[in-house]
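> could you look at this predicted model? Sequence included:
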Amino acid sequence: MNVLNLNESFQDFKELKNIDRETMLAILEDVFRAMIIKRYGSDENFDIIINPDKGDLEIWRNREIVADGEVEDENMEIELAEALKIEDDFEIGEEVSEEIKIEKFGRRNVLAMRQNLVSRILELEKDHIYAKYKERVGDIISGEVYQIWKREMLVIDDEDNELVLPRQNQIPSDYFKKGDTVRAVVAEVDMRNNTPRIILSRTAPEFLERLFEQEVPEVFDGLITIKKIVREPGERAKVAVESYDDRIDPVGACVGMKGARIHSIVRELKNENIDVINFTANEQLLISRALSPAKISSITLDNDNMKADVYLKPDQVSLAIGKGGHNIKLASRLTGFEIDVYRESEAELDDVELEEFSDEIEGWIIDAFKEIGCDTARSVLDLEEEDLAKRTDLEIETIRDVRRILRSEFE
């Protein structure tokens, strides 16, 4: 046993979790039988006894006793004279069981066998990690930040498995240092170069959904259903919820008393604003709720093209669009409609369509204004020149000429 430290090999198996004893013994026996076949050409007349708890191994070769000089296969047969050296009462035709010491296989074969055993152990471990995390895709896990690189971060779980959190899967305002605890959702699991690669994410909608399940018991128990989640990580998120129990207010339950439940989620997401709305099959009402906190005056739907024209009072337009346009973008993704916002003016009846000025204003300029929701004269005049220039990319001189033409219409 000095040639091969079997205890180390067996210990490698003990450190694996959820590996049943039968699988362990089968792999060990398979590796040793491969060595026997390589040395003797066959393993059918060998018995292998393994005790992994103690690191013990016994290999016994069974051979039939034949008359002296009549051995045709040394692996399967043994001369009577040789058999009598083992035990003095053997007779021709009987079977001899002889223990084969591990050293007899030669150092090179033994080292090759050990390498094969280690490879099988590592392969088994990789398969176990892959299967474990494949079943946990979409679940939140906690890990310790082990190393930080420019494009990704290495995270170690409680079993010392290596997980990867790419930079693009981190919230923009995330900041971690080595040793910090990080929570993320398992986003993807695949095999690369025969090694499992577990990808985490803090930007996926599933991460926010799992956080709601942890913080809101009604969501975890299924009393409240999350219909859809859309996010601009670190900026804003919209969550449509529904309850089939009329006694439960889904929005109130998700927000919690004085916002206690939602605040803990917001903190985890680095102060990401979260709008929780009641889901409804009424498309107009859903769009109106999705554009919260803006108050909608009226909505015109084009179901064929999945477009919605939303009219609001001038002071509500900026609320509907939101900072950086996040509110209207998320509302469009949540509802599935392409939403265009229009100002509603008290003098709307006296307004004039921009198309009426096509003889004075070039068509491509009119199209530029219409793309930002300004399709009437007053909708252009209601906005500041700088705002129009920023949103349309038109020259300031061009915008001033257009406003002069439109203003003359009402004078």
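Cool, the structure landed. Numbers count the residues shown, from 1 in each chain.
> contacts, neighbours, all on C-alpha from now
Will do.
> buried sites along the longest helix seen in the chain?
Of all segments of type helix in the chain, defined using DSSP state H, the longest is helix 107-134. Within helix 107-134, the residues scored as buried using 16 or more other CA atoms under 10 Å are 109-110, 113-114, 116-118, 121-122, 124-126, 128-130, 133-134.
> repeat for stretch 272-292
Going by 16+ other CA under 10 Å, stretch 272-292 has these buried residues: 272-279, 283-284, 286-292.
> and stretch 138-148, by the same measure?
Neighbour counts over stretch 138-148 (16+ other CA under 10 Å) mark Gly138, Asp139, Ile140, Gly143, Glu144, Val145, Tyr146, Ile148 as buried.
> below is structure B, check it against A:
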Amino acid sequence: MAITSANQLELLQTAEAVAREKMIEPELVIEAMEDSLARAAKSRYGAEMDIRVKIDRKTGNASFTRVRTVVADEEVENYQAQVTVEQAKPYLDNPQIGDEIIDIVPPVELGRIAAQSAKQVILQRVREAERDRQYEEFKDRAGTIINGVVKREEYGNIIVDVGRGEAILRRNEKIGRESYRPNDRIRAYIKDVRRETRGPQIFLSRTDPQFMAELFKMEVPEIYDGVIEIKAVARDPGSRAKIAVISYDSSIDPVGACVGMRGSRVQAVVGELQGEKIDIIPWNEDQATFLVNALQPAEVSKVVFDEENNKIEVVVPDEQLSLAIGRRGQNVRLASQLTGLDIDILTDEEESKRRQAEFNSRTALFMEALDLDEFFAQLLVAEGFTNLEEVAYVDQGELLTIDGVDGDTAAELQARARDVLEAKNKAALDAARALGVEDSLVEFEGLTPQMLEALAKDGIKTLEDFATCADWELAGGWTTVNGARVKDEGLLEKFEISLEEAQTMVMTARVMLGWVDPTELDGEPEADDTEDDDDDTNKEAGA
């Protein structure tokens, strides 16, 4: 079939019909037609030729042209599509590199094979345009709720019709054992939208904590308006959840607004989440107060916060222990997720026993190291002294506040403490040297003899060895393996070295060795990235 013998307007009508059906721009369809006709022409005139086709957007007339580009002599690679400046002179006045010689060529006739090939090219380009349109439509909707209709189930995954595309709800993103049949209506959270070779992939979730947050935003106008903010969400999908809210209007109770009249608002969310019980908690800037709220309905006696290790100890009455922990640890787990803290729960009795054990161990330490009687050692512990360093280097005035301690006694206590510490330091340094630690590491500022001994036991004996360490290897950290957090003990973690201190020391060692130019540093040392990247494992630095 020759193009010239066909109804030229039919091309435009076909392009418009396809564009309407696929909801894409007609221009994209026409460009696909031009590309398919150009390929057919190349099969007729030669694959190495640069044949271009232009379809008039008003008349539908298709014009075929051969294009040759002017290039430098040494750059000619395709003699059918490229010419030198000298070769172009018969065709162009004063030809320059980059100019094009355009010749009209006769239209081609599309045989059966060529027509089928052209059809496949057009369909492929239309599919690509349709996929791009779908991706552009949904990429900005990630993080929102969408309504759809169940189309089918594949290996436990639900395929959902979301209007102009399909989305997938994986079986691990469904709540509990909920099941769906074709044509069931479903509401889900758009968790991710990815551009892949097989087309845009829209991943839905009903277990994501933000799904519940978005549901509350739909049910509570104050949240939508920004008067109330959802600060944190923790879920055990299908069973229980905790949500922390704060009000920026003192006249509005954030918890009451989320509950609604007779529980109407929260019940609407509970119904969507298959009966999931929801604890609505007032958010508080004070972490201890917030944690007490998060552990509701359990009562809390005392909270001890360890800022350095980002851990918190909660003391509850003996009869409240099971309520604070919850069934299978659910309550404390959700409270930990909500606050972002590692929580240890103790009863009053357990905390009392632990405090007594610490008191006894510190008393024994002072009795043995400082040659004190039990009463005097207990006085030091009662005044808050926990180790020999505090006794040795504290301002003497603090010792004088203890009943029965005068200037001579205070001086003697500090002298004994310093003698013991010096003896321990000498023993640790001798042990480190015996293990082969070199002077370059011994003289490095910031490492105590005990630290040197610990490093030597792990094979770190030179400044070069130390400089190759990662910060988390020294300060400790967490490894996430298949979603579970596993603690990694740092070589110097027991000496309470922080991640920042480890970073500084490692970077200083690298500068001293000439591995790093100090002028290139921006003040703060960068986090070490020497650990291996792994799909299933990643490091979370920090003690």
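Great, that's in hand. It should be emphasised that the depicted structure is a prediction, and the values quoted were computed from it without experimental measurement.
> before we move on, the earlier item: which one among the buried residues of stretch 138-148 of structure 1 gets closest to Lys329 of structure 1?
Lys329 of structure 1 lies nearest to Gly138 out of the buried residues of stretch 138-148 of structure 1, by CA to CA, at 24.7 Å.
> what sits closest to the closest one if chain neighbours are left out?
Nearest in space to Gly138 of structure 1, with sequence neighbours left out and distances taken as CA to CA, 6 or more residues apart in numbering, is Val186 at 5.3 Å.
> distance of that neighbour from Arg197 of structure 1?
11 Å (CA to CA, to the nearest Å).
> if you count surrounding residues, which of those two has more?
Set side by side, Val186 of structure 1 and Arg197 show more neighbours around Val186, with 26 against 19, by other CA atoms under 10 Å.
> okay, and the alignment partner in structure 2 of that one sits in which element?
The alignment partner of Val186 of structure 1 in structure 2, by TM-score structural alignment, is Ile190. Following DSSP states H and E, one finds Ile190 of structure 2 within strand 185-196.
> ok so, going back, got the contact list for the residue nearest to Gly138 of structure 1?
Counting by CA atoms under 8 Å, 6 or more residues apart in numbering, Val186 of structure 1 makes contact with Tyr133, Arg136, Val137, Gly138, Asp139, Ile140, Ile141, Ile198, Ile199, Leu200, Ser201.
> sorry, back to before: the strand holding Ile190 of structure 2 vs structure 1, average offset?
Its matched residues in structure 1 lie on average 1.6 Å from strand 185-196 of structure 2 after superposition (mean CA distance after the TM-score superposition for structure 1).
> quick one: the equivalent of Gly111 of structure 2 over in structure 1 and Val3 of structure 1, what's the gap?
In structure 1, the residue matched to Gly111 of structure 2 (TM-score structural alignment) is Gly106. Between Gly106 of structure 1 and Val3 of structure 1 the computed distance is 9 Å (CA to CA).
> now do the strand holding Ile190 of structure 2 against helix 112-138: the angle between them, please.
Inter-element angle recorded for strand 185-196 of structure 2 and helix 112-138: 120 degrees (by axes from the mean of the first three to the mean of the last three CA atoms, to 10 degrees).
> which part of structure 1 lines up with the helix or strand that strand 185-196 of structure 2 is followed by?
Downstream of strand 185-196 of structure 2, the next assigned helix or strand under DSSP H and E is strand 199-205. Aligned by TM-score structural alignment, strand 199-205 of structure 2 falls on residues 195-201 of structure 1.
> structure 1: which residue goes with Lys277 of structure 2?
In structure 1, the residue paired with Lys277 of structure 2 is Asn273, using TM-score structural alignment.
> ok, that match - contacts?
Contact partners of Asn273 of structure 1, counting by CA under 8 Å, 6+ apart, are Gly234, Glu235, Arg236, Ala237, Val266.
> now Glu313 of structure 2, what's its secondary structure?
The three-state label given to Glu313 of structure 2 by DSSP: H, G, I helix; E, B strand; the rest coil is strand.
> surely it is in contact with Ser301?
No. Glu313 of structure 2 lies out of contact with Ser301 (CA atoms under 8 Å); the separation is 10.9 Å.
> the more surrounded of these two?
More crowded of Glu313 of structure 2 and Ser301, by other CA under 10 Å: Glu313, with 18 against 13.
> now for the more buried one: what does it line up with in structure 1?
Match for Glu313 of structure 2 (TM-score structural alignment): Asp309.
> what does Thr508 of structure 2 give?
Aligning on TM-score structural alignment leaves Thr508 of structure 2 without a counterpart in structure 1.
> so Thr508 of structure 2 is in which element?
helix 499-512.
> name the helices or strands packed onto that helix?
Other helices and strands packing on helix 499-512 of structure 2, by 3 or more CA pairs under 8 Å, 6 or more residues apart in numbering; DSSP states H and E, are helix 463-467, helix 471-475.
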